[in-house]
Structures are given as C-alpha cells and as structure tokens.
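>>> sequence plus the predicted model coming up.
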Amino acid sequence: MTQIITTDLVALDVDFGARPQEVIPHLADLVAASGRATDAQLLATDALAREAKSDTGVPGGVAIPHCRSEAVTKPTLAFARLAQPAAFGGPDGDADIIFLIAAPAGGGKAHLKILSKLARALVRKTFVQSLREATTAEEIVALVTDVVHPPAKDATTATPAASTPAGAGVTKIVAITACPTGIAHTYMAADSLTQTAAEMDAVELVVETQGSSAVTPVDPAIIAAADAVIFATDVGVKDKARFAGKPVIESGVKRAINEPAVMIKEAIAAATDPNATKVSAATTEASSSEDASSAAGSSLGWGKRIQQAVMTGVSYMIPFVAAGGLLLALGFLFGGYDMANGWQTIATEYSLSNLPTHDVMVDGSLMTFDHSGLSLYIGAVLFAIGQAAMGFIVAALSGYIAYALAGRPGIAPGFVGGAISVTLGAGFIGGLVTGILAGVIALWIGSRKVPRIVGSLMPVVIIPLLTSLLVGALMFLLLGRPLANIMTGLGDWLNSMSGSSAVLLGIILGLMMCFDLGGPVNKAAYLFATAGLSTGDEASMKIMAAVMAAGMVPPIALSVATFVRKNLFTPAEQENGKSAWLLGLSFISEGAIPFAAADPFRVIPAMMAGGAVTGALSMALGVGSRAPHGGLFVLFAISPWWGFIVAIAAGTLVSAAAVIILKQLGNKKAATPTPAT
C-alpha cells in the first residue's frame, strides 16, 4: 500500500487557529498540496461535517478529525503539532496533537485497518509523548509508520479468556465497540478498554470491533463464558441476540475512551448483581445515541429508549411517505386533480388496450374528468400505487417503533397494532401508542425465563402471538375509541382553523422545523404534517406546505449569507454554501447542520426566525401541498405555487439578514479564516 504519511504531510509547532473550523482546512491544504486530494475545500467540508456529528477530541490532548471524501485519492494522514492548542472537545481540554484521517469515498477496507491501528496507538501515552518530543517531520513519519505497519500482528484482546482456569475469581468481560464512521473511535475505545483491563487484577476482556474494516466475531465459547458485556456504541449492535441473558453496561463509544476503568468496574459489579440490567432475548439492533456517551448510568433510561424508538419508527416510515406521496402527486400531474374521485375504478377496470374516455361510470354514477385516455389511466395507476404505499405509513410507524424496542419479535405485533389503529380511525396517534405497547410487551415477554425446548419458539411464534393478542385486545376493548376521538377532534380543529389561528400554527411549525434541522423536533413537525396527508383534506395539505417551505429556508438562507458576506464564514463554510442552496430547494434541512454545529447560538435563532416567517406566510396565503417531499421540484403539486415561493423567499431573506447581523455582532475573529502558514 502507498505510504500513508510523508514529510510534506507534517506541520510542526504551527498556529492553525483555535477551532476545528480553522485547523481542519489547513490540514486539508496539506493533503491537497501533496497530490492526495483533488479539492482541499471539499475535503475540509466533509471533515467538518463529520466533526459536527460529534467532537473528535480524545484524552491526552489529541484530536483525530476524520472522514471519507470524494476529493481524496489515496488514504492519507496529515499531522499537525500546534503551538496554540485548539478546542476539539476533548475530555481533558484543548488538543495540540492533530491527525486528519482522510479516506477515499469509494475505498476498500484494507486502508481502514491501517487507520484503525493509528487510532489504537493514540491511547498509548508513550506514543503520544514521542509525537510531542519529535524534532523533525522525518521522526513523526517514522513513529506513525511503525504503528500502522507493525512487525507483529495487532490484537484487540487482553489475556485470552481461556488462559485462566475456571473458578479462579476472574471476571470475564466481552465488549462491543462501534461508532458511526467506524474508522477511529471504534478502535480507540477497543484498545482503551483492553489496555485498562490488562492493568487490572482478575479481569479478562475480549473486544469485538464493529467498525468499517472486517468484523471478526467473538468466539461463541468466549461469549458463553463471559460474566458481563459492555456495549460502547453509537450505532446498533450487530447480532445482539448472541449476548441474551448477560449482564450489560451500555454507553456511547466515547465513554469507553474517556472512562474505561469506570465502565469495567461497572461491568464487574453487574456480573455479581442479580438485579443488573441484562440483554433481553427479544432485543437486537436498538440504536444508541451520542448523548449516551456522557451517561453515567449502566444502561439507557426508558424515556431515552422510547424517544429513540419513536425516532426509529419515523425514520423507517419516511420512505413510505416520500414514495407514496410523490406517486400521488405524479398521479395528479398526469390524471388531473379530479381523478382522485375515481382512481380506483379507472386503475382496475381499464387497461392499456381499453383506455378511459372523459366520461367514466364510478359507483353507478357517470363522472366527467378533465383528462382522458392514456394520461387519465397512467395518472390513476400512479395514484393507486401511491395510495398503497401511503396505506402502510401507520403500520410501518408502529411496527418499527416496536422493532427498535424489542427487535424482530416486535415487528409483527407492531404492524398488527398499526393496522388496527387505521381500522379504528386512531391514525398516527394510535400507531405511536401501539408501537410502544408492542415493543414493551414483546420485550417483557422475551425476558421471561422459559424451558430450553420453548426458547427456540419464543422469538418466532410465542412472543409475536401473545403480543399481537394483547395489543389487539387493548386497542379494541380500551384504547381504540378514545384515540379515534382524539384524532377526530384534531382533524376538526385543523379544518376549523382560519385567520390568526392558522398563522399561529404556521409559526409554531416553522420554529420546530428550524430548531434542530433534521433532529427529533424537526421530525416531530414532519410527522405531524405527513400523518394527515393521505386523507387529502385541505387543512392537512396546508400544514404539509408550511412544514416543507419552512424546512427549505435554512440551507438556502445560509447559502445566500455566504455569498453576501463571505468574510463572516470560514473557508469550509464558504464551500458548503456553494451547494447548500440546492439542498434547500430539495427540502433537505440537514444542509444547514455544519453551519449550526459550528456556531449554534447565532445560526439556529436566525434560522428559526426565517422559518417562523415562512410558516406564517404559507398558512396566511392558503398554500397547500399534495406532496410530502421534493421541495421546489414538486411545484406542480403545490397550490398556489406563487404563495409557496413568496413564503420561502421572505423567510430566506429574514434568516440570511439575521445570521449576518448576529455574526457581525459576535466574535468576528473567530469567523475569520487564519492565513495559511
């Protein structure tokens, strides 16, 4: 493999600035200047986008910003030893040792193994000290080369679990580490735990790293002999059912780097505690979050787990909404809006060889449509497919909430509960309730101890059967009608809104869409809008238009601001602004996240101000959208289209002006790029 670091990728005792937004572009410049990247700004933008997800500072005054990028042509490490440390969010303060790990976007896994070896070396104090004491770039290259191309095989385990006789008073622990990117934190957490365990008495620890490089599963015999399990992950644990019944300590991956001894001691305590949290036989890939990395407890609380489960359900539901809603919009485009009154008859009783005319008999009555022939038939077929997709949204929401809580055994009862919600008219509120109920009940049933002969039937037959029965009975006997009444009342309230009340709702939805730019609050507003879209009533379409318009504002506004007042933004932000407008026009609010992550106290309020203006104007002008996604590219499904554009333009101007004013009132120096050295 090509040498991963060379002397022209090393900068010693330099001042690259005090923030990641200043340091990372300088390191990207080194990579581009060495011929290993085609575009320094694109590389910097990708690295800063990764940085916005979670800080890359680690113990010891070290930071490891990293990313995959289309700009990178060879796997590369760029190194800087800073004269003035920078704030990378490390647990023990600012960092003066910075590695930029740049991986090609389409690269294989071989180079990721090498990058992971560097990450592991960074948890060794002697290696970091050697980096600080080096006097030449050649020394740095030699030190790094020694760890990424070691003479002996690299291992992630401490003393092998089988080496200690049974009953010797040794606590055996299996750990799983995983981060979203799978390049650095995954392996640093593994070695942090491993090295700490090696320094402790009567502890044996084996780590399985579920990173981007090849995953080598822990031997089932080692898992069977383990006294406790540690899950240090920011993503779902693969094949979690292997650990069923084991006491478990759960956290984000960064806690394993920062507090390995604490986590191991918690695992030791859990191994002898009969009341310790255990991995349920019913659970599989429930995701953890960055917030969990700072949790002091041994497991996630129920409130957090339910919140994550609802977000999982919404995430899985969105493809049904997007596909179905856009197909409905295309159906209207081809067949005309009046086609909604007879689409089922047209789609099922006509064909390509028997096309409908303007006059079609629908349910015994003759109806006249604006379109005819192939256009009307294709429109009806597209509408029928879209209706089929939209018919799954409540069931999908419920099913995948249950899945997030209880794994595969929760899927069937979750879908059943969602379907019952639709039957009873409980809608998406019923879907939320049945999803949580199904997940909790399935999880509880799965945690019961049963004879081995019954155990194999639990996840496939017994848990889905009993949970579906209980959820269905609860809905029909107790919950269905009250939830349906709530949905009816909500629908009546929405339909009755006019004037100032509609404008107020638009303001609230606009604020929610721009508060966390794709986060839970944003998704809650989007769910509220899409849930009623399948009904086709006017109020639901107005809410959908307000939500989509407000969500488009932040990326467009920030793009405008970077063009108008370029000097207020870092080079990476300026580059990001060149494409953010297109993301905004496509209704991808996440295009504003890099800006908000770098300067949340000025960017987020400015975006919320524009979002509120857009939501209010959209409602005031009576704009309605039959499409749940697509932004400006589904303008044909929005009426009046000019009102939609006016609302977005007004909000964009407000947000762009606000962020420029707030940036000017703030610390200009922090936003001004440091000259390259």
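Yep, it's here. Numbering: from 1, shown residues only.

>>> switch to C-alpha atoms for all contacts and neighbour counts from now on
Fine.

>>> Ala137 contacts Ala11, correct?
Yes: between Ala137 and Ala11 there is a contact at 7.4 Å, judged by Cα atoms under 8 Å.

>>> neighbour-wise, which of those two wins?
Each of Ala137 and Ala11 has its neighbours counted (other Cα atoms under 10 Å); Ala11 has more, 22 against 17.

>>> can you give me the strands for the chain?
10-14, 57-58, 62-63, 66-69, 76-90, 93-104, 171-178, 203-209, 228-233, 248-251, 359-362, 365-368, 624-625, 638-639 (DSSP state E).

>>> can you redo those strands as TSV with distance to Gln387?
Formatted as TSV, the strands of the chain follow (distance: least, Cα to Cα, whole Å):
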stretch	distance to Gln387
strand 10-14	58
strand 57-58	48
strand 62-63	50
strand 66-69	39
strand 76-90	48
strand 93-104	41
strand 171-178	39
strand 203-209	43
strand 228-233	38
strand 248-251	41
strand 359-362	18
strand 365-368	21
strand 624-625	16
strand 638-639	18
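
>>> another structure for you, compare them:
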Amino acid sequence: ADGDAAGSTAGARKVLVGVTACPTGIAHTYMAADALVAAAQRAGAEMHIETQGSSQVEPLDPALIARADAVVFAVDVDVRDRGRFAGKPLVAGPVKRGVDEPDKMIAEALRAADDPNAARVHGNTAEAGSSTAKDEHFGQALKRWLLTGVSYMIPFVAGGGLLIALGFLLAGYGIALTHGDSGQNNAVYTLTNYTLLNLPPEGLAYYLGAAAFQIGGVSLGFLVAALAGYIAYAMADRPGIAPGFVAGSIAVFMNAGFLGGLIGGLIAGAAAYWIGRIPTWRWLRGLMPVVIIPLFASIIASGLMLLVLGGPIAWLMTQLTEFLNSLSGASAILLGIILGLMMAFDLGGPVNKVAYAFAVAGLGAGSATNVVPFEIMAAVMAAGMVPPLALALASTVLYRKGFTKPERENGKAAWLLGASFISEGAIPFAAADPLRVIPASMVGAAVTGAISMAAGVTSRAPHGGIFVFFAIGDVAMFIVAILAGTVVSALVLVGLKKWVRRRPVDEAAAGSEAAVAAETVGQRAP
C-alpha cells in the first residue's frame, strides 16, 4: 500500500516508510497499512508500507528506504530483514496501534525525523534482540517473540489440518486407524503397498485420501519445531533458527508438546543471542553465525530439554491433556464461554490471540481418540466469527438507522469477513462505539462458544470459517452455534443503541440518516 507518488512538491514533503505485520497476516496487517497511508496523506507526508502478511511480500525499493526520513513499524511479530532500515529514526508499536492511532504514529514519525536523539533501527535483529524500540520492556519483547513463532507456525497447521480433513473426506475416518497387525495406520499401509497404477480395492478416492492424510500429518509434525525455531529467530535472527528447530524436535521426542517447544525456543533464542554477543577474533566472526552459534546454542537448549526440562514438561502436558479430556457437560460449556469471551474481548488483540494460539497449538495433539483440541479449535473459530457477523446483521438488517452510512457500508463487508473468520471486521464499529459493541460481541461469542463445546463440534482447520466446512465435524451444529451467537449479539447491540445513549441524539441527523436508508432501500427494490 503506497501513498501518492511524489510529485512536484516531493522535496517539501517528508518521506516515511514502514512495515505492518500481525501474527496471522490476514487483517490487521492490511488495515494498519491503509490507516497509516491515509494518516500520512492527511499530514502532508509521503508514506510507503511493506505489508508482511500471509500473502507474498513485495519488499520496499532500497532506493526508497535510502531516502526515507523515518521508519514506522506497526507490528506484533518480528520485522523481516530489518537491517535494510538500519540507522533510520524509528517509531514502533503494536499493529493494533497502527489501526487505532495512525495519526499519532505519523506525527511521532515526523517529529523523529527531525530529532537527532530519536530511537533508531538497529542493524539487525540479533543486535536488537530484546527490543524493537528503546522503551520496549521485557513483557512486550516476550509477546513479540511468541507471536512471531505463532505466525510462522500457523501455515504448517493450516495446510496440515486441511489436508487431514480432505483425507477423511475422501477415505473416511478409518484411514487413521491401525491396519491389522502391521503397526502402520491405513494411510501408510495403503501408500506403501499400492500405487496409482495398482490402486487399492477401495479405489482412487481412497488412495488420494490416504495421500492427503499422510501429507497433512507430516505437515502438522513440524508444528512444535516451527514454533520453537521462529521464537528463537525472533530473539537472535538467523543464527537462532537451527537451535530452535532442534530444541523443538527434542520437545516432540520427549512428548513435551507445544509447551516444550515454546520453552525450548526461548532457551535456544536466548543462548544464540548471548553467544553472538561474546567478543571474538576477527577471523572467527565469519564462522559464528553458521557454525559456532548454532552448535553451542543447540547443545545448551536441546541438552537442557533432553536431560532436565523435557520430563517435567511432558508430565505437565499429560496432566493438561487428561484435564481437557475430562471436560464434559458444564465444564466443557464453561470452557466454551471463556474462549468466546476472550475471542470477542479485543477483536484480534492480545487476549484474542492468546485464545487463538492456545487452540492452534493444541491441534498437533489431536487424534481420533483425543478430539478435545479439535473441539476447542471449533469453539474459538465459531466465536471469532460472531462479532463481524453480528455487526453486519445489526447495521444492514435490524437497525439501519442506528448506524452511520459508512458503518452500514462496513456492515456489508463484515458479512464476508465474519464468514471467513476475520474478527477484525468488527473493529471499525468497536473503534467508534466500544462500550456498546464490545460487550454485545462478548455476549454472543460466549453463547456460540458454549453451544459449540456442548455439541462437541470439531474443527481440524485453524482458519477459514464456513469455507472450510469439510474440515468441520458436525457442520450443522457449527452453523447453529454461529447463528445463535450472531442473533444474540445483534439484538443486545440494538437494545444498547436504543436505550443506552452515548450523547443526545441530533434529530435532524437521525432524520437524514433515515432518509438515506429509505432512499437506499428504494433504489434496491425490484
């Protein structure tokens, strides 16, 4: 997303460049980019944004970076190749600030451009290690490290989960069961003993289902290692990747699960970071990032996981799994309510991401005999779909005159965003009226989470909403849960807007809005 190209007045305007990135790389990344570009235009500056989202990244032109007066990072994860911006004045904050306070960030960047004492971009991530900006405290750095790991882990989970679901669709749930006394599951047995030229008795669909199931299982097998590897990468740049992946693999070997991967990644990243800071001879520096740091950081992190920490973490994960498996009835409903409340509390913010990351990380532990992780994922996804769908229902159907014309336009887009499980579709409404939108969203999301958990709905896909219906177990109840929460949220919001006023109503404005609504309906009538 770029601002207006520099024209004849380019010399009089400040040039700003920036990066936006959120853990999932789907909504906040692009919303922040658009908001910052618009804010820069209002401030009379030229703004160019590199969106490091889930789609292909188009890097900023090096020549453009060279002539930039300041840099803006609105990110929840680590910036890729941040060394390109080395030495530039820096304004950094979470991606949500780029959405909520773009004008303030741009104003700070313009001031930083003229301030010789402003915070500046470090040459590389390893140097920055624990800070993106001077005032980033440990809690913020820890959040950034963990969310970086989650953001790189999600594609493994998404692809793997959908392929496993496709395998079940084509070959049935029996594809995961052990084949006779062979010790192999039916997928491995089928792929080992048959080919496309020698199909199994069950036919082509079964064979392709076995292939999809096996590929998906292998993809999910990278979940913990990718989490650990990219946590370490966020802490120590490229030298941390290998120690992190090894520590994550050891966590899998020790049955320590995602918690082991998380801890192993933090240890590997810390070890790689501190080893990289040890003063050394010039002739040895070239070997540090490719040999010395990976070697000794792997020994430290994986050694601790294998000999000291792996056993206790594995025991803790076993206890957690047994606790989750024991949930039924009221306990499961309560868990669904809590997850629903978290998903709607800040619409893609830290609380929402904690619930989502908890669900995604658990997918790797799900199996035919342990479906609770799939139930948690379904509850989280369904609850996250409710806020934008409820706002769409309220603003475009139930109470059009209670919303401004721009809000009604946003409501039309929110139908698709909600159906796709992009909770951020409700942010424009929440930003304008948080004290009514957020509580209403939380009530409906809690209802959806409770119904989903009570009904035992499962999801093997971490994202996609209704469009990954084939990955949903009991898709009918999944839809019922979403519809129930959507209607409840919309009705609560309409009630709050009617009877809980923020300010005196301008009758003329209200009449104007009603006229616009009537005119719009009239134009669309057949």
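Yep, that arrived. As the structure is a prediction and not an experimental result, all values here were calculated from the model.

>>> which one of the strands of the first structure lies nearest to Ser315 of the first structure?
Ranking the strands of the first structure by proximity to Ser315 of the first structure (Cα to Cα) places strand 228-233 first, at 19.5 Å.

>>> what does the closest one contact?
Residues outside strand 228-233 of the first structure that contact it (Cα atoms under 8 Å, 6 or more residues apart in numbering): 171-179, 186, 189, 237, 243, 246-256, 263-264, 267-268, 270-271, 288.

>>> show me how far it is from its chain's centre.
Taking the mean of its C-alpha atoms, strand 228-233 of the first structure sits 21 Å from the chain's own mean (Cα atoms, centre = their mean, to the nearest Å).

>>> make sure Gly427 of the first structure is actually in contact with Ile393.
No: counting by Cα under 8 Å, Gly427 of the first structure does not reach Ile393; the two are 9.6 Å apart.

>>> any common contacting residues for those two?
Residues touching both Gly427 of the first structure and Ile393 by Cα under 8 Å, 6+ apart: Ala531.

>>> and Ser639 of the first structure, what's its match in the second structure?
In the second structure, Ser639 of the first structure lines up with Gly473, judged by TM-score structural alignment.

>>> distance check, that match against Thr458 of the second structure.
Remark: distance between Gly473 of the second structure and Thr458 of the second structure (Cα to Cα, to the nearest Å) = 5 Å.

>>> and Ser512 of the second structure, by the same measure?
Distance, Ser512 of the second structure to Thr458 of the second structure, using Cα to Cα: 47 Å.

>>> what's the local residue count around the match of Ser639 of the first structure?
18.

>>> if we can go back for a sec, for Gly427 and Ile393 of the first structure, indicate the residue with more neighbours.
Between Gly427 of the first structure and Ile393, counting by other Cα under 10 Å, Ile393 is the more crowded of the two (30 against 25).

>>> please say which position in the second structure that one maps to.
When the second structure is aligned by TM-score structural alignment, the residue opposite Ile393 of the first structure is Leu223.

>>> do the same with Leu374 of the first structure
Match for Leu374 of the first structure (TM-score structural alignment): Leu204.

>>> how about that match, nearest residue that isn't a chain neighbour?
Once flanking residues are discounted, Leu204 of the second structure sits nearest to Leu196: 7.7 Å by Cα to Cα, 6 or more residues apart in numbering.

>>> count of neighbours near the corresponding residue of the first structure for that neighbour?
Following TM-score structural alignment, the counterpart assigned to Leu196 of the second structure within the first structure is Leu352. Residues lying near Leu352 of the first structure (other Cα under 10 Å) number 10.

>>> how near is Leu352 of the first structure to Ala606 of the first structure?
Remark: distance between Leu352 of the first structure and Ala606 of the first structure (Cα to Cα) = 53 Å.

>>> and for Leu527 of the first structure?
Per Cα to Cα, Leu527 of the first structure is found 24 Å from Ala606 of the first structure.

>>> ok, the two, which is more surrounded?
Between Leu527 of the first structure and Ala606, Ala606 has the larger neighbour count (other Cα under 10 Å), namely 26 against 20.

>>> trace Asp516 of the first structure over to the second structure, please.
Taking TM-score structural alignment, Asp516 of the first structure has Asp346 as its aligned residue in the second structure.

>>> show me what Val443 of the second structure aligns to in the first structure.
Mapped onto the first structure by TM-score structural alignment, Val443 of the second structure lines up with Ala609.

>>> Val291 of the second structure now?
With TM-score structural alignment as the criterion, Val291 of the second structure matches Val461.

>>> what about that match, how many residues nearby?
By other Cα under 10 Å, neighbour count at Val461 of the first structure equals 11.

>>> kindly report the same for Gly57 of the first structure.
By other Cα under 10 Å, the residues close to Gly57 of the first structure number 25.

>>> swap in Gly666 of the first structure?
12.

>>> which one in the second structure is aligned with it?
Checking TM-score structural alignment: Gly666 of the first structure goes with Arg501.

>>> and the gap between its match and Asp433 of the second structure?
From Arg501 of the second structure over to Asp433 of the second structure the distance is 11 Å, taken as Cα to Cα.

>>> for the first structure, which helix is longest?
Counting by DSSP state H, the longest helix found in the first structure is helix 302-335.

>>> start and end of stretch 451-460 of the second structure, how far apart?
Stretch 451-460 of the second structure end-to-end distance (Cα to Cα) = 18 Å.

>>> cool, stretch 394-405 of the second structure as well?
Length of stretch 394-405 of the second structure, first residue to last, Cα to Cα: 13 Å.

>>> tell me which residues of it are tucked away?
Neighbour-count burial for stretch 394-405 of the second structure, counted by 16 or more other Cα atoms under 10 Å, picks out Ala394, Ser395, Thr396, Tyr399, Arg400, Lys401, Gly402, Phe403, Thr404, Lys405.
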